[in-house]
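[1] need coordinates for the following:
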Amino acid sequence: MLRANGEDAAHSLSEGEKTFITFLYFFYLIIGAQDPSGITSNRVIVFDDPISSLDSDILYIVSSLIKGVMEEARDENSQIKQVFVLTRNVYFHNELASA
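    Now for the predicted structure:
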């Protein structure tokens, strides 16, 4: 993938971009399988400061995705039994607390 200036994005990722890509990878792994029928064990999910180095637009996306995980954990038939979110960012905490 190329940036607008023609530079290869793979060799010029910012810390925030790396953090977001890592978060998305972890978020995908929460499912545990490509097919929901492949999930066979209960899960406790821990997000450890997932918004470090992210701008406010990405912070909103991350908080929305985590809210979805929290909502799924509320379903008694879900494989997700608990969700922990560790953060030092008050704005992010307030965004999640409004779930």
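[2] only C-alpha atoms for contact and neighbour calcs from this point on.
    Will do.
[3] just the helices in this protein please.
    Under the criterion DSSP state H, helices of the chain are mapped to 15-31, 56-74, 90-97.
[4] what about Y91, how many residues nearby?
    With neighbours defined by other C-alpha atoms under 10 Å, the count for Y91 comes to 12.
[5] same deal with L86?
    Neighbourhood size, L86 [other C-alpha under 10 Å]: 11.
[6] for F47, give me its contacts.
    Listed by C-alpha atoms under 8 Å, 6 or more residues apart in numbering, the contact partners of F47 are V83, F84, V85, L86.
[7] which of those are buried, as a ChimeraX select command?
    One line in ChimeraX is enough to select the buried ones among those; burial here means 16 or more other C-alpha atoms under 10 Å:
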select :83
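[8] would you do the same for the sequence below? I want to compare the two.
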Amino acid sequence: MEIVFFFILDVVITGVFLWAAGKVTTVQVGYKEGVICVGASSLLALIPGIGWILSIIALFYLLKDFTGADVWPDLILLVLVTKLLSFIAFVALAGL
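    Presented below is the predicted three-dimensional model:
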């Protein structure tokens, strides 16, 4: 049950930051596409050890497929900002 909670929390937090980073980088990410990208990324993040890198790669490739945006600077910045802010939010929540 704890894994389901962390999965849902990861989807919500990463989704919010993906939306915010999309506004900053002017990459148009639709709601349905964003949910698919973040859901797949969060699911891969649950894999012990290499899950975090698989999560970043999956988010990058799914966003590239759905948005058709330029790789640099749009997608790389979008993924890095989203994942960095998501990580900071999780560390802050773990400290509570």
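[9] quantify their similarity with the TM-score.
    Structural agreement between the overlaid chains, expressed as a TM-score with TM-score structural alignment, normalised by the length of the second structure, amounts to 0.34; 54 aligned residues with a C-alpha RMSD of 4.4 Å.
[10] mark which of the contacts of F47 of the first structure are part of strands, please.
    The strands, defined by DSSP state E, take in V83, F84, V85, L86 from those.
[11] could I get the residues you listed as CSV with distance to L65 of the first structure?
    Conversion of those to CSV gives the following (distance: C-alpha to C-alpha, whole Å):
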residue, distance to L65 of the first structure
V83, 12
F84, 14
V85, 12
L86, 15
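[12] what is the nearest of the contacts of F47 of the first structure to V62 of the first structure?
    V85 (11.7 Å; C-alpha to C-alpha).
[13] you'd agree the closest one is up against D48?
    Yes - the pair V85 of the first structure / D48 is scored as a contact, 6.1 Å apart, by C-alpha atoms under 8 Å.
[14] who touches both of those two?
    Listed contacts common to V85 of the first structure and D48 are nil; contacts here mean C-alpha under 8 Å, 6+ apart.
[15] follow-up on the earlier one: out of the helices of the first structure, flag the one nearest R43 of the first structure.
    helix 15-31 (8.2 Å).
[16] in that closest one, what counts as buried?
    Within helix 15-31 of the first structure, the residues that count as buried by 16+ other C-alpha under 10 Å are T19, F20, F23, F27, I30, I31.
[17] then stretch 76-85 of the second structure?
    Within stretch 76-85 of the second structure, the residues that qualify as buried by neighbour count (16+ other C-alpha under 10 Å) are L77, L78, V79, V81, T82, K83, L85.
[18] in helices, which of the residues you listed fall?
    L77, L78, V79, V81, T82, K83, L85.
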